[in-house]
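Enquirer: Sequence first, predicted coordinates after that:
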Amino acid sequence: ASLAAKPNRFDEEAKETCLRQSEEKAVPSTCASVGVENSWFQVDAPPSSHANVQAPNPWLQKMIPSASIEIFDGSPRDWPRFIACFKSMVHDALSSDVDRLAVLTQLLSPRLREGFAGLLSTPSMYRQVLQELQQLYGDPVATVQSHANALASVEPLRSE
């Protein structure tokens, strides 16, 4: 049996977190408790059978759920939430790597699209793109450092 056929606690928790965040429209969560399980996008792994997204292509809006997946801009802070939402709402929902790559392309910022242009134009490179994104933005040390930098830049509260 493939991993995609067996729902696990991580998938359900990630989906619930993503849906809750899109419904609440509250201050974005850091999702520090969401681990990034990346075995599903290993290049040597067999292909699985299986947001108000601001996608310019209308057919993409029909392919993915109405819950929102925010555009990934390259912030290590946002990577765990982005990849968890992407897996549960896109990777597990679409059966074709061609479709998955098309959606992934639309969910990357223009700067990232430009940087990955060579890989994004080749459907067989879907898992390679995910691996490279994980290497660049999924480093736990970089994520913690990004959070620390954000906290350090917060203006102190002043009593009046």
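Expert: Here it is on my side, so go on.
Enquirer: For the rest of this, base every contact and every neighbour count on C-alpha atoms.
Expert: Fine.
Enquirer: in the chain, which spans are helices?
Expert: All helices of the chain, identified by DSSP state H, fall at 9-24, 58-63, 79-86, 97-107, 110-115, 117-120, 126-137, 140-152.
Enquirer: other SSEs contacting the longest one?
Expert: Applying 3 or more CA pairs under 8 Å, 6 or more residues apart in numbering; DSSP states H and E, we find helix 9-24 packed against helix 79-86.
Enquirer: report the angle between the axes of the helix it packs on and helix 140-152?
Expert: Put simply, helix 79-86 runs at 110 degrees to helix 140-152, going by axes from the mean of the first three to the mean of the last three CA atoms, to 10 degrees.
Enquirer: now for helix 79-86, which elements pack on it?
Expert: helix 9-24.
Enquirer: one step back: quick one, which of the helices of the chain is nearest to S159?
Expert: Proximity to S159 (CA to CA) singles out helix 140-152 among these, at 19.3 Å.
Enquirer: hmm, back to that, next, format the helices of the chain as a markdown table and append mean neighbour count and distance to V43.
Expert: Listed next are the helices of the chain as a markdown table, based on neighbours: other CA atoms under 10 Å; distance: least, CA to CA, whole Å:
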| stretch | mean neighbour count | distance to V43 |
| --- | --- | --- |
| helix 9-24 | 16 | 20 |
| helix 58-63 | 13 | 24 |
| helix 79-86 | 24 | 16 |
| helix 97-107 | 20 | 12 |
| helix 110-115 | 13 | 20 |
| helix 117-120 | 15 | 13 |
| helix 126-137 | 18 | 5 |
| helix 140-152 | 13 | 21 |
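Enquirer: How many residues are close by E155?
Expert: For E155, the count of nearby residues is 7 (other CA atoms under 10 Å).
Enquirer: for it, what are its contacts?
Expert: By CA atoms under 8 Å, 6 or more residues apart in numbering, E155 lies in contact with nothing.
Enquirer: Please report how far M63 lies from N52.
Expert: 12 Å (CA to CA, to the nearest Å).
Enquirer: Sorry, slip of the keys, the one I care about is P76.
Expert: 22 Å.
Enquirer: In addition, the following structure is provided for comparison:
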Amino acid sequence: MGAIILKKLQVAAWRDELIHIYEDVKDLYHKFATSSRHSVSSIGTSASDVTISTTFSQKRSTRSAPTDPPRQISQLDLHIQKQMLELEVIKGMGEQLGKLIDSSHVTSTEIAANTQLVKESHKTLHDMDQKIEAVKLDLNAQIEGLRTKIGVSKVHLRRKKHVSARSTLKSLEATVLHRRTLLDADTSSREQPSRQLPIMHPACGPSIWDDTSSDTSPEHQPPNGSSNPSHGGCCSRPRTPSFTIQPFDGNPKNYARFKAKFRSLYENEYNGSPDLLFLLEELLSKEVRKEIGECLADGTMYSVVWDCLDAVYGCTEVMDQTYLDDPLQIPPLKSQDAASLKTFTNRLHGAVVTLS
């Protein structure tokens, strides 16, 4: 901006100087024109006088040579021609100066217009900078808001994920401490012999792992036709229910059924016996036993084992996630026949109904 102002000042100074030069040239031109006219008239008068005097002198004397006056006339002509050429040159310079002055006016106008454009451009750039800064501030605020929301969501998810586990661990720790206190206080309970599982005779009914309880063929009936023979009194207690329990494979959807069946079958019959934990361990898959850990090593930790199972497989979040994953576990449809379509539709309908 300062360079443009300096250029304008220089052009204005050059224009003023050219105007003064042009005025001086015009004055010189008028002066030379006036002096040349006077000199021509004086030269004409002197030339006529010289001619007359020359005629008289020729008449007086034929020996004199009339060479000086023509030499003076030729010198005056050369001087006049020189002055005329100088005037033409000065006139051309004046015209060029006039054009230069006119162009200086045009240049000053263009400079003023360009200066205005530069000012407007600077204003536009300033407005754009302000808008960009406003947009940056808005974007930064939105980014910070999103970061805050993400952080809050992460914290909420972590708390929601671990709140049940923490409460379960605290209850397990309290239970373990209580059990240890009871064991230290009552050492006599360890010296009592453990209650052994009664031996089931084939005629007394099926064992807990026998799946032939519903078989009524003659080879499974007692020889004497009685369903309750006397063989040591082992059949005096209530018979084991005729259904069996499938081992728990770690699927949270099967946990509630497994727990209800196990407790209804064995807890009443082996109430307080360490054999309950042995039975429970035998009905757990290898993966589930690894998940439970060292709780299975102590026969007095039966209730603690159930607490661990409840925390891992009976938690509401785990069940919800399992049912959410069910539609993803449905195998893709490989053929378009009626049987495949029916099977796929039933599986998908069951998963959707469970979610609803």
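Expert: Cool, the structure landed. All values derive from a computational prediction rather than experimental measurement.
Enquirer: TM-score for the pair, please.
Expert: TM-score of the superposed chains, computed with TM-score structural alignment, normalised by the length of structure 1, equals 0.54; 105 aligned residues with a CA RMSD of 2.9 Å.
Enquirer: what residue of structure 2 matches up with F82 of structure 1?
Expert: The alignment partner of F82 of structure 1 in structure 2, by TM-score structural alignment, is F258.
Enquirer: for the closest residue to that match other than its chain neighbours, what are its contacts?
Expert: What sits nearest to F258 of structure 2 in space, not counting adjacent residues and going by CA to CA, 6 or more residues apart in numbering, is F248, at 6.6 Å. If you count contacts by CA under 8 Å, 6+ apart, F248 of structure 2 has them with 254-255, 258, 283-285, 288.
Enquirer: how much space between the residue opposite F248 of structure 2 in structure 1 once aligned and Q134 of structure 1?
Expert: Counting by TM-score structural alignment, F248 of structure 2 corresponds to F72 in structure 1. Separation of F72 of structure 1 from Q134 of structure 1 (CA to CA): 12 Å.
Enquirer: Over to A51 of structure 1?
Expert: Distance from A51 of structure 1 to Q134 of structure 1, by CA to CA: 22 Å.
Enquirer: W79 of structure 1 too?
Expert: In this view, W79 of structure 1 and Q134 of structure 1 are 8 Å apart by CA to CA.
Enquirer: number of nearby residues for K160 of structure 2?
Expert: Around K160 of structure 2 there are 12 other residues, counting by other CA under 10 Å.
Enquirer: what residue of structure 1 matches up with it?
Expert: Aligned counterpart of K160 of structure 2 in structure 1: none (TM-score structural alignment).
Enquirer: Double-check that K160 of structure 2 belongs to a strand.
Expert: No: judged by DSSP: H, G, I helix; E, B strand; the rest coil, K160 of structure 2 forms no part of a strand; its state is helix.
Enquirer: who's in contact with it?
Expert: Applying CA under 8 Å, 6+ apart, no residues qualify as near K160 of structure 2.
Enquirer: just checking, A311 of structure 2 touches K170?
Expert: No: using CA atoms under 8 Å, A311 of structure 2 makes no contact with K170, being 11.5 Å away.
Enquirer: one step back: P76 and N52 of structure 1: which has the busier surroundings?
Expert: P76 (24 against 13).
Enquirer: The more buried one is in contact with N149, isn't it?
Expert: No: under the contact definition of CA under 8 Å, P76 of structure 1 does not touch N149, with a separation of 11.7 Å.
Enquirer: so what corresponds to L19 of structure 1 in structure 2?
Expert: Checking TM-score structural alignment: L19 of structure 1 goes with nothing.
Enquirer: Chain neighbours aside, what residue packs nearest to L19 of structure 1?
Expert: Nearest in space to L19 of structure 1, with sequence neighbours left out and distances taken as CA to CA, 6+ apart, is A67 at 6.2 Å.
Enquirer: Could I get the contacting residues of the one you found?
Expert: 18-19, 22-23, 51-53.
Enquirer: okay if I get those as a markdown table plus distance to R9 of structure 1?
Expert: Listed next are these as a markdown table, based on distance: CA to CA, whole Å:
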| residue | distance to R9 of structure 1 |
| --- | --- |
| C18 | 14 |
| L19 | 15 |
| S22 | 20 |
| E23 | 21 |
| A51 | 21 |
| N52 | 25 |
| V53 | 25 |
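Enquirer: Name the member of the residues you listed with the shortest distance to A117 of structure 1.
Expert: For those, the minimum distance to A117 of structure 1 (CA to CA) is 20.7 Å, reached by V53.
Enquirer: how much space between the alignment partner in structure 2 of the closest one and L296 of structure 2?
Expert: By TM-score structural alignment, V53 of structure 1 lines up with W209 in structure 2. Distance of W209 of structure 2 to L296 of structure 2, computed by CA to CA: 21 Å.
Enquirer: Also V318 of structure 2?
Expert: In terms of CA to CA, V318 of structure 2 sits 23 Å off from L296 of structure 2.
Enquirer: And L6 of structure 2, by the same measure?
Expert: From L6 of structure 2 to L296 of structure 2 the distance is 96 Å (CA to CA).
Enquirer: Please apply the same query to E133 of structure 2.
Expert: Distance of E133 of structure 2 to L296 of structure 2, computed by CA to CA: 65 Å.
Enquirer: wait, what's in contact with L108 of structure 1?
Expert: So L108 of structure 1 contacts 71-73 (CA under 8 Å, 6+ apart).
Enquirer: What remains of these once you look at structure 2?
Expert: Among the contacts of L108 of structure 1, the contacts conserved in structure 2 (both residues aligned by TM-score structural alignment, their matches' CA atoms under 8 Å) are 71-73.
Enquirer: Same list, those, but as TSV with distance to D99 of structure 1 please.
Expert: What follows is the kept ones among the contacts of L108 of structure 1, written out as TSV (distance: CA to CA, whole Å):
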residue	distance to D99 of structure 1
I71	17
F72	18
D73	21
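Enquirer: which of those lies closest to V103 of structure 1?
Expert: Nearest to V103 of structure 1 out of those is I71 (CA to CA; 10.8 Å).
Enquirer: how about L76 of structure 2, what's its partner in structure 1?
Expert: In structure 1, no residue is matched to L76 of structure 2 (TM-score structural alignment).
Enquirer: the strands in the stretch 151-300 of structure 2, which residues?
Expert: With DSSP state E, counting those that start in this stretch, there are no strands along the stretch 151-300 of structure 2.
Enquirer: What does R100 of structure 1 correspond to in structure 2?
Expert: Aligned partner of R100 of structure 1 by TM-score structural alignment: L276.
Enquirer: Isn't that match up against Y302?
Expert: Yes: using CA under 8 Å, L276 of structure 2 makes contact with Y302 at a distance of 7.3 Å.
Enquirer: What is the burial count for the equivalent of G314 of structure 2 over in structure 1?
Expert: In structure 1, G314 of structure 2 lines up with G138, judged by TM-score structural alignment. A count of nearby residues for G138 of structure 1, using other CA under 10 Å, gives 22.
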